[in-house]
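Enquirer: Provided below are the primary sequence and the corresponding predicted coordinates.
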Amino acid sequence: MEENLKRKTTKALVWSTADKLGQQLFYLVTGIILARQLSPEDYGKVGVLTIFIALSGILIDSGFSSALIRKKEATQADYSTVFYVNVAISCVLYGLLYAAAPYIAVFFKVPDLIYICRILFLVIPLNALSLIQQTLLLKHFKLSVSARVNLWSLGIASVVAIAMAYGGMGVWSLVAQTLGLSFFRAVFFWVFNDWRPRWIFRMASLREFFGYSSNLVVSGIINNVFNKIYPIIIGKFYGMTQTGYYTQADKYQDIASSLISNIFRSVAFPVFSKVQDDLQRLKRICRKNVRAIAFFIFPIMLLMVVVSYPLISIMLKEQWVPSVPYFRLLCFSGICSPFIILFFDLFNSLGYSRLNLQLEIGKKIYLFAGIALFYSSGILWLIGWWISYSVLSLAASIFFARRFLGYGFGEYVKDIFPYFILALASAILSCGVYLLLPSDLWRLCLVSVVYVVLYLGGAYMLKLEMLQEMLSMLKSRVKRGGEA
């Protein structure tokens, strides 16, 4: 059974990687093209609205997707009931936000937001239509279907957005990309998934899930409000242009951070849920995930800090250079995110959704205190407080991992330390090369190559576990391919 789970996990991880990497590459390429055609103000207008979409997603799902994944024998009645609840909530939320659009525009003093809100928020009911299909695919490790749907949908939506941007449609190209992605995903998930809702609605299913999911909903709301609150604060006090700089900086650091988070999250939670009764096995799997995350997150984020200026100025043009300081600082907070999300899913798999809620409340009180102190001191002060909040969040997660799983600070540091030190040493040596080069293009290209060679070469010489496992897996696949 353990070997079967390992095989399923490996296959799911491969497809999850292909899915998330493909999506982020799409976002990167289309983001570069769009940023060269659009203004920071255009991005600011969409950026201040992301909090409403994120909150709606939490309320629509209501934690039921996690509850369905966690329940080992979920029934057709369970899935159908949750589907109807999702759709009903989404329609109510869209109606409320449609009515609230004029007030949102007045708050930010941007009249255009009335029309942008009413069109953009259509993603809310569209996303609700495919939640159960996605949950079923994730629960049964059928991530190849999800990968195809996501990549096709994003590809079509991005082509439409680029065409509109070159046609001079400005902010509406960003709206079209978001709306198009949700529309095509909904269509394709229904086409490529056999599940259909039945005319069944059971209150017993809702009551069964509610105790577990209610804590997830509240913690999700709290988390999303504060995670997305910076664009609102910056938009209100510093204007749409600065909001555009911030959202772009956050978007590009998040490409790497969320890529790693989502790859592991799409596999980790279902695996954690399947072995939740075997704590020793769960601990081994958790530690392996921590080492794997460390192997990727430290070198990627530190490399982006080193090459941040040429990266932004070459990819997005000089108009985006003011976002570089924001980008550098946000990269440091991005290092913590995949670990925090991993522990969040670990606690949920053990049934401690209430603990996650309590943690979120405590962390957000700390974050709110910093916002209240520094909202008028400048954007860099706000980002600095965000970094301290990320570190505190990770420390709190490790504290409770020790309590429930026996996985404490000592073992955590032991797991990540080799990868952190190697990535830091590679960054310092690469900075020396950076200072010797004459142009931004040379700095971006050559320093990146030097950094990767230093990191992978060091990992090979030190025989770091994760690189050895990856090489072993690669050799095995090549061998099987040769035999075939």
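Expert: Okay, I see it.
Enquirer: contacts and neighbour counts: CA atoms only from here.
Expert: OK.
Enquirer: can you give me the helices in the stretch 301-450 of the chain?
Expert: With helices called from DSSP state H, counting those that start in this stretch, the stretch 301-450 of the chain shows them at 308-316, 324-349, 353-374, 379-405, 409-436, 440-461.
Enquirer: Most tightly packed of those?
Expert: helix 324-349 (a mean of 22; mean count of other Cα atoms under 10 Å).
Enquirer: now the closest residue to Thr50 other than its chain neighbours: how far from Ile387?
Expert: Leaving aside its chain neighbours, Thr50 sits nearest to Lys228 (7.0 Å; criterion: Cα to Cα, 6 or more residues apart in numbering). The span separating Lys228 from Ile387 equals 15 Å under the rule Cα to Cα, to the nearest Å.
Enquirer: which other residues reach stretch 275-282?
Expert: 272, 349-350, 405 (Cα atoms under 8 Å, 6 or more residues apart in numbering).
Enquirer: repeat that with 6 Å
Expert: By Cα atoms under 6 Å, 6 or more residues apart in numbering, the residues outside stretch 275-282 that reach it are Leu350.
Enquirer: next, the one to line up against it:
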Amino acid sequence: MSFDAVVDTDGVARASRHTVLAQLATQTSRLAVNVILARLLTPSDFGVVAAAMVVMVVVWQLTDLGTSAVIIQRDVIDDVLVSSLFYANVLLGAGLCAAMITGAGPLAALLGQPAAAPAIQVLASVGLLGALGNMHHALLRRTMQFGRLAAINIANALVTGLVGISLAVAGAGIWALVAGTVAGVAVSTVAAWAYQPWRPSATFSPRRLRAVARFSIHFFYSSALAVGFAQLDKVIISRLLGGTALGTYTVAQRTVTSPINTVSEAVSTVSFSAFARDQNNVEALRSGASRAAGVVALIVLPSMLGLAVLAEDAVAVVYGPGWEAAIPVIQVLAPLAALQAISRVTASVMLAMGRSDWLYRWALAYCLAGAAVMVASSQWGLVGVSLGLAVVVVVLTPFEMMMALGLIEMRLSTYLRPLLPHAVISAVMATAAWLAAALADHLGTGSALQLLAGVATGGAVHVALMWRARLPAMDDARRVAGRWAVRSSR
């Protein structure tokens, strides 16, 4: 069985288009479930779910041990290696599942949310279910079969949403999100086995595992630390500020990440697979990184700046009363998320070039600095923690990007210069949106009309300015959307 794919511009465009569609379905489903739950639950109840999800996300990361990245990054793989990695994943997943079930009580207490223990025990099954499908997902990514991956992710999103929303409306409370998550992962694993014909053989080679251990372990360390950094703010808030604050922060963070992940995860996922196939072609990597960053900036900069200036009306309309404390958190996290999305492209470059050890060191730096700054800033509440997180990311990210770009002989200024017009246009758009919403407020309209006025005005201004500027990223975005075919030499 062949484990390779030919990478070309049209192939990357198709892969990006499929992945964007999958992310759109996934994030829309998650946002819908979160909105419904936020209207049915209190911030304190939501904090219980958030605490359980922190444990689940960490365990999910541990089940992989960087083995999926090995499958994608290596030039040559065979059935012996893939089968050995599969069995290692399953053994680890089963062990972590058992550990979560038996240790749910202490873990929940450590997070300051004892009521989360039953949810943690149910979510333990995600570790084993995910491990059973890790290799199949990785093989689909390696062979650039993103159409099939999109179908899998959409099935996951639909099942998660249908189960979660149905149970939420039926009054299941926090169990709506828990049951939806488990059902979605189960469907994802079954679908991956159906779409990827590879089956594990009766072979296990410790020698082959040792041969890939260096890259795998460094990638695992970096991924585990990255996940740790992503969950660190929630752990600190849960321990120091309580469950109500954690629930409020989680809703604010998901409001920001749901729209942005549609683009940034799609681009970074496809970029890693494509960059890994082109890792010996520095010129292709430079061009690919620049174009990927342009597509990300085209969408995330206006959406995040717009969300920041319209956060008050958006929270009032979407979540209703009781969630006002999420407004300033969204205003801090939204612009920060845009920066992180752009930096994910350079992280894919670092990984594709085999420097998972660099990624690990940077993840460690983020964790250490983040823990110190966010604990110190927690005395100012949720906004303090959010600002502390922002300071760490803004200070460290440029240096991480410079190191990654150095691998492909590209300066940070060269990488960022094409993004400057996007930033200027987005700033003008955000100003127009804020002025329109303020005018609607002055006229005595409600939050819904103010939000509508801001979105409509900002959207019109952004489209007009982008059409006038004719930025190159528009051509790449059109290619991804499948509406126009633009030659890569243009």
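Expert: Sure, I can see it. Since this is a predicted model, take the numbers as computed values, not measurements.
Enquirer: still on that earlier bit, which one of the helices of the stretch 301-450 of structure 1 lies closest to Lys288 of structure 1?
Expert: helix 409-436 (8.4 Å; Cα to Cα).
Enquirer: How is Ala292 of structure 1 assigned, secondary-structure-wise?
Expert: helix (DSSP: H, G, I helix; E, B strand; the rest coil).
Enquirer: Neighbours of it, how many?
Expert: 21 (other Cα atoms under 10 Å).
Enquirer: do the same with Leu474 of structure 1
Expert: Residues lying near Leu474 of structure 1 (other Cα under 10 Å) number 12.
Enquirer: give me every residue that touches it.
Expert: For Leu474 of structure 1, no residue meets the contact criterion (Cα under 6 Å, 6+ apart).
Enquirer: Check the offset of the strand or helix carrying it from the chain's centre.
Expert: Here Leu474 of structure 1, judged by DSSP states H and E, is contained in helix 465-483. A distance of 28 Å separates the centroid of the chain from that of helix 465-483 of structure 1, by Cα atoms, centre = their mean, to the nearest Å.
Enquirer: rewinding a little: let's have the helices of the stretch 301-450 of structure 1 in JSON lines, adding distance to Leu131 of structure 1.
Expert: What follows is those, written out as JSON lines (distance: least, Cα to Cα, whole Å):
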{"stretch": "helix 308-316", "distance to Leu131 of structure 1": "34"}
{"stretch": "helix 324-349", "distance to Leu131 of structure 1": "18"}
{"stretch": "helix 353-374", "distance to Leu131 of structure 1": "20"}
{"stretch": "helix 379-405", "distance to Leu131 of structure 1": "28"}
{"stretch": "helix 409-436", "distance to Leu131 of structure 1": "34"}
{"stretch": "helix 440-461", "distance to Leu131 of structure 1": "38"}
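Enquirer: Grab the nearest non-local neighbour of Asn34 of structure 2.
Expert: Per Cα to Cα, 6+ apart, closest to Asn34 of structure 2 is Val251, 7.4 Å.
Enquirer: That neighbour pairs with which position in structure 1?
Expert: Using TM-score structural alignment, the partner of Val251 of structure 2 in structure 1 is Gln248.
Enquirer: three-state assignment of that match?
Expert: Applying three-state DSSP: Gln248 of structure 1 is helix.
Enquirer: so how many other residues sit close to it?
Expert: 25.
Enquirer: residues in structure 1 aligned with stretch 423-430 of structure 2?
Expert: With TM-score structural alignment as the criterion, stretch 423-430 of structure 2 aligns to 420-427.
Enquirer: how big's the offset between the matching stretch and structure 2?
Expert: Compared with structure 2 after fitting, stretch 420-427 of structure 1 has a mean deviation of 0.6 Å; criterion: mean Cα distance after the TM-score superposition for structure 1.
Enquirer: All set now, cheers.
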